[in-house]
Structures are given as structure tokens and as C-alpha cells.
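Student: A structural model of the following input is requested.
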Amino acid sequence: MNTLQSNPLTQSDIDNVNIKSFQPLVTPAELKTELPLTETAYQTVLHGRETIRNILDGKDKRLFVVIGPCSIHDPVAAHEYADRLKVLSEKVKDSLYIVMRVYFEKPRTTVGWKGLINDPDMNDSFNIEKGLRLGRKLLLELNEKGLPCATEALDPNSPQYYQDLISWSAIGARTTESQTHREMSSGLSSPVGFKNGTDGGLTVATNAMQSVKH
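Tutor: Below you'll find the model as predicted:
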């Protein structure tokens, strides 16, 4: 029997042939140690999740509203938006419960910028570690303002870095039917919403909710 050592071919001829390079990332535990959850942020998330669950269960009669940019690209602009949204949320708090949309990842039908985490500098440098750090820092600061946050759970690894700062998670139209995302959703700590399929139908979303329950 020929072994790899006696064969002129090497493992590189058949393994990772479409991978250009590897870049180790900071671990979720390391990033959480660097940017730890504060007491104020903790209380914002805890209250946000409880309120959303009460609304979905019919115990709180207010309308639950997720509102904000399609995708975050500039933390400074996000803070400006958040400050204005916080003022508005106080004005309408008796009838609306407002949660800020803080989406860091963009699913693409073909190609395009995939969001702050994937390419924070928007120049195809794909500094994912920088993106994860920026994302967690921004979420911490928004929760410190007392503003609950929502995001789309797209990359199955990302929630480990900042799910503790999320009051509501979304599964988008392109991933609602994905078994991987259904399994991930069943383990998320926040309430989760499923979008209709790309064809506009609701069956995919209702099937996903049934699947995630098990």
C-alpha cells in the first residue's frame, strides 16, 4: 500500500484547492473579554427580550417595530440614527415598542458588499476580525443608550460573538429554508423571526418555525 510519504503527490493537490489563504480569527471568548457586557447593556437586552416575548404572546398590546438602516456601514452614522430613534421611541412608547435594526451581514442574490463584518473597510480587504470587533463595540454602545437591537443571523458563526447583545434575531428570505439556519435558530437566546420566502409565500416561514421548535 502506497502512503502519502511515498507518493510524489501531496495533500495540497486535493485539499483546500479553492482556498487562497487562511487568517485565524479572535475567538468569541476573547472578544467578549475585550469588550465585556456591561450591567446597563445586560438590562437593556433582558428587558428587550422579555418585552418582545410579551408582545408576541399577546400579553403586551403594543405593536413591535424593528426599524433602521438596511445594513450598518458607518458606526458614527449609526449612533446619530440611534440618538434620534431613542427620542422617537420615548414619544411613542405607549403604543409602539421600537427596536433598532442593526444588520451587519447582507445576503446577496449574486455578488456585492456583504456587510460590515465581512468587509468593514468596503474595499475587498475582508478584515473580518475588525468587522466583528466593530460590530460588538457598536452593539454595546447602543445597548448602553438603552436602545434594544435586532440583527439578521446569517453567518452561523457570528452569533457567538454578539448574540448576548441582541434582543431580536431575524432569519432572512434567502435562508429561511436553510436547514443550517433552522438549526442555528433553535439555539439562539433571543426571540427569532422568520421572513417569507423569496417568492413572497409564507409556507416556507411557517415550516421553518415548526422545524425550529424541535
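Student: alpha carbons only for contacts and neighbour counts from here, please
Tutor: Fine.
Student: what segments of the protein are strands?
Tutor: 63-67, 96-101, 149-152, 168-171, 192-194 (DSSP state E).
Student: quick one: which of these is nearest residue 36?
Tutor: Ranking the strands of the chain by proximity to residue 36 (C-alpha to C-alpha) places strand 149-152 first, at 16.7 Å.
Student: which secondary structure elements does the closest one contact?
Tutor: Counting contacts by 3 or more C-alpha pairs under 8 Å, 6 or more residues apart in numbering; DSSP states H and E, strand 149-152 packs against strand 96-101, helix 128-144, strand 168-171.
Student: give me that answer again for 7 Å
Tutor: Judged by 3 or more C-alpha pairs under 7 Å, 6 or more residues apart in numbering; DSSP states H and E, strand 149-152 is in contact with strand 96-101, strand 168-171.
Student: wait, which of the strands of the chain is closest to residue 206?
Tutor: strand 192-194 (8.0 Å).
Student: circling back to that earlier point, do you know which of the helices and strands packed on strand 149-152 lies nearest residue 77?
Tutor: Among the helices and strands packed on strand 149-152, the nearest to residue 77 by C-alpha to C-alpha is strand 96-101 (13.3 Å).
Student: run this one through as well so I can compare:
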Amino acid sequence: MTARTENLNVVGFDHMPSPAEIKERVPLTERAAEAVLAGRRSLMDILNRKDPRVFVIVGPCSIHDPEAGLDYARRLKRLADDVRESIQVVMRVYFEKPRTSTGWKGFINDPRMDDSFHIEEGMERGRRFLRDVAELGLPAATEALDPIAPQYYGDLISWTAIGARTAESQTHREMASGLSTPVGFKNGTDGALDAAINGILSASHPHSFLGLNEKGEAAIIRTGGNAYSHLVLRGGGGRPNYDTVSIALAEQALTKAKLPCNVVVDCSHANSWKKPELQPLVMRDVVHQIRDGNRSVVGLMVESFLEAGNQPIPADLSKLRYGCSVTDACVDWATTEEALRGAHKVLREALSSRRTDCR
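Tutor: All right, here's what the predicted structure looks like:
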């Protein structure tokens, strides 16, 4: 009887390996585990104000070519070592892309970039890429979009974002409460802070919800709450929100909610008017706020790849430009290096005076 009433729009159920199977194919190495854990410890210490440094989440808008991604990661690791005195660098490794209507959904969903949706292949290759990055000694950050995906590669992540479109989602708030990483909730696309602050509050509490365990079995997941959720300002509603007034208002809203005054500024999206070349200017402005005494800004985000700009996905994938984004436009490597070295120069002398209170 149920055949008449369920799955009426489903055309198939393809086999998906369990998280345990994918992990067996791409096991966590000791070297990778140390990089992940060291990254998490540093981020938690920054959020707890035990470490006066600033963290920077930097990397491609999305990963589509693991070869170019690792080329970028090797360069970033060398730069991270040079600026580590004042900046904890974390590589942005985004595999899932939320779509307003349609479009490429990211490397895990469609690794061949041809609408064939070999998710089982994308998941294994994505995990392998994260392990390769971790084995370089570089921590990774990602956006949690699919609530099942963290079971497959969450052990390789040091920082997680909940996006502007999902910060209001109960599913994502519950998932964040169980993640092993610090979690940044972005303000809404309209620029409002309410969804993100309520998301932080929700994620800090225990939850019980349906999900999958490592064997791929349906399970009731019970969480203890995430004490390291924080606010990410990404602009919205037609205006940026990284200026001193906007950050002061964010501090007031966090204080009113009895939350720690931890703020991350996303230099992309509405904060740079979706013009990637403006991201270094946003970073410079925020770094100068820290130099001038700001206590609440603990991190920054930058979309960056080997080449500037972005490109459409061609029918002939051999025509893709190496190291150029296929989603949002990025700044190039030279600009990235100049921006981070410039920030390091300013921050190195400013961080010693940072205190544990908000402003």
C-alpha cells in the first residue's frame, strides 16, 4: 500500500558507502590528526582570550580541482608559518555550495562537474583532499550544509561556518551543537543579527535529533552543546557591517544575549559589495580597528585562489583556467600574500595590548 503514497517523486536509491567505509578507504593519519587538533586548540584559545592572535579563514570560494587546491595549500602553509606570530591561518575548504535556485552544488555533490552527481566519489575525494591539507600541517575550515556530511569528514575540520541562509535552520543549529569544532554563525542576508545570535544560543545547548551514525545506520544523536559558537559579520541588506559602529552594535547584541563578545568579519559578500578586489581594504580597516583598541574581533575571512576572479564551468573541462574559482570571484595569490603580510606587520605590535574584555 505504501507504494501508492510515498516516494512518488523519487526516481532511485543509489548505494552510498557509510562514513566508516569512507574513513577506512581514507584513514586519518597521526600527522593529519595533530594538525586538526592543533588548529582547534589555537582557535579555542583565541575565542577564550588565552591567545591574543587573530585567526584568518582564507582560501577558494569552493574546491573544484584538488590539484590546484593543494598547490594553493602548499603556498598558504609557507605563508602561515611566516605570520604565525600574530595570525592563526586556517585554509577555507568548501565542498558544498548553497544555490539560490540551480547551479553547481559543489565538489561532493558533483565532483565531475557534469551533473552526474557521483556523491560517493565526491565524498571520498573530498575527504582525501582534507587529509592531504592536514598532512601539510594546515588546519581546514568548511561550511556545514548537509547534516549528514560531518560524519564523513568532520574529524578533519578545525572550524565550521553556518551560512547566512541556514543560520535560522533548526537542523543546522542542532548539528552545530554536536560539532567538534568552533562554529561561526553568519548574520542573515538582510544584515540582521537575530538569526545568528539565536543560532549561537541554540547551539550552545544540548539537543537530540535524527541522524546517521558512523555505520550509516539511523540514530538518535544526542549532543552536549557547543561552547565555541560565535558571530560572523558578512554584511547584508545592501550594506557592509564591518565598520566601527556596526561592530559596536554587534558587541551590544552579544552582551545583551549574555554571549562572549567574539566577532569574525567576513571580508567578502556584502562587506566588499561582492567585489573581491575590495577584500584587502576591508581587512586593512578591521586590522586598524584592532590596532586602535578593538577587543571583540577575533577573526577574518577572505576568498582567495591562485588566480583572480572567477569563471563559468565550460562543457569542455579541459578549458578550465587553472587555479581560478568556478563560484564566487576571489583575489589572487599575490594579493592574498600582500594582505596577510600587511596585517601581520600591524598586528604584531598591537596584540600584546589586547585584553580579555570587549573594548
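Student: tell me how the two chains score on TM-score.
Tutor: After superposition, the two chains reach a TM-score (TM-score structural alignment, normalised by the length of the first structure) of 0.94; 205 aligned residues with a C-alpha RMSD of 0.8 Å.
Student: gap between residue 193 of the first structure and residue 47 of the first structure?
Tutor: Applying C-alpha to C-alpha, to the nearest Å, the value for residue 193 of the first structure to residue 47 of the first structure is 18 Å.
Student: let me know the secondary structure of residue 245 of the second structure.
Tutor: Per DSSP: H, G, I helix; E, B strand; the rest coil, the local secondary structure of residue 245 of the second structure is helix.
Student: need the contact list for it.
Tutor: Listed by C-alpha atoms under 7 Å, 6 or more residues apart in numbering, residue 245 of the second structure has no contact partners.
Student: let's see 10 Å
Tutor: Neighbouring residues of residue 245 of the second structure by C-alpha atoms under 10 Å, 6 or more residues apart in numbering: residue 251.
Student: grab the nearest non-local neighbour of the counterpart of residue 112 of the second structure in the first structure.
Tutor: Residue pairing (TM-score structural alignment): residue 112 of the second structure is matched to residue 121 of the first structure. In space, and not counting its chain neighbours, residue 121 of the first structure is closest to residue 127: 7.6 Å by C-alpha to C-alpha, 6 or more residues apart in numbering.
Student: residues near residue 120 of the first structure, how many?
Tutor: Residues lying near residue 120 of the first structure (other C-alpha atoms under 10 Å) number 26.
Student: whoops, I mixed them up, residue 112 of the first structure
Tutor: 9.
Student: aligned partner of it in the second structure?
Tutor: Using TM-score structural alignment as the criterion, residue 112 of the first structure maps onto residue 103 of the second structure.
Student: tell me if I'm right that that match and residue 115 touch.
Tutor: Yes: counting by C-alpha atoms under 10 Å, residue 103 of the second structure does reach residue 115; the two are 9.4 Å apart.
Student: so the closest residue to residue 79 of the second structure other than its chain neighbours is in which element?
Tutor: Nearest residue to residue 79 of the second structure in three dimensions, chain neighbours excluded: residue 337, at 7.2 Å (C-alpha to C-alpha, 6+ apart). Using DSSP states H and E, residue 337 of the second structure falls within helix 333-350.
Student: what's that helix aligned against in the first structure?
Tutor: Mapped onto the first structure using TM-score structural alignment, helix 333-350 of the second structure spans no residues at all.
Student: list the buried residues for that helix?
Tutor: 333, 335-337, 339-344, 346-348, 350 (16 or more other C-alpha atoms under 10 Å).
Student: list the contacts of the one residue sitting closest to the centre of the second structure.
Tutor: Central residue of the second structure (C-alpha atoms, centre = their mean): residue 142, 3.5 Å from the mean position. Contacts for residue 142 of the second structure (C-alpha under 10 Å, 6+ apart) come out as 57, 62, 90-96, 154, 157-162, 183.
Student: fine by me, thanks again.
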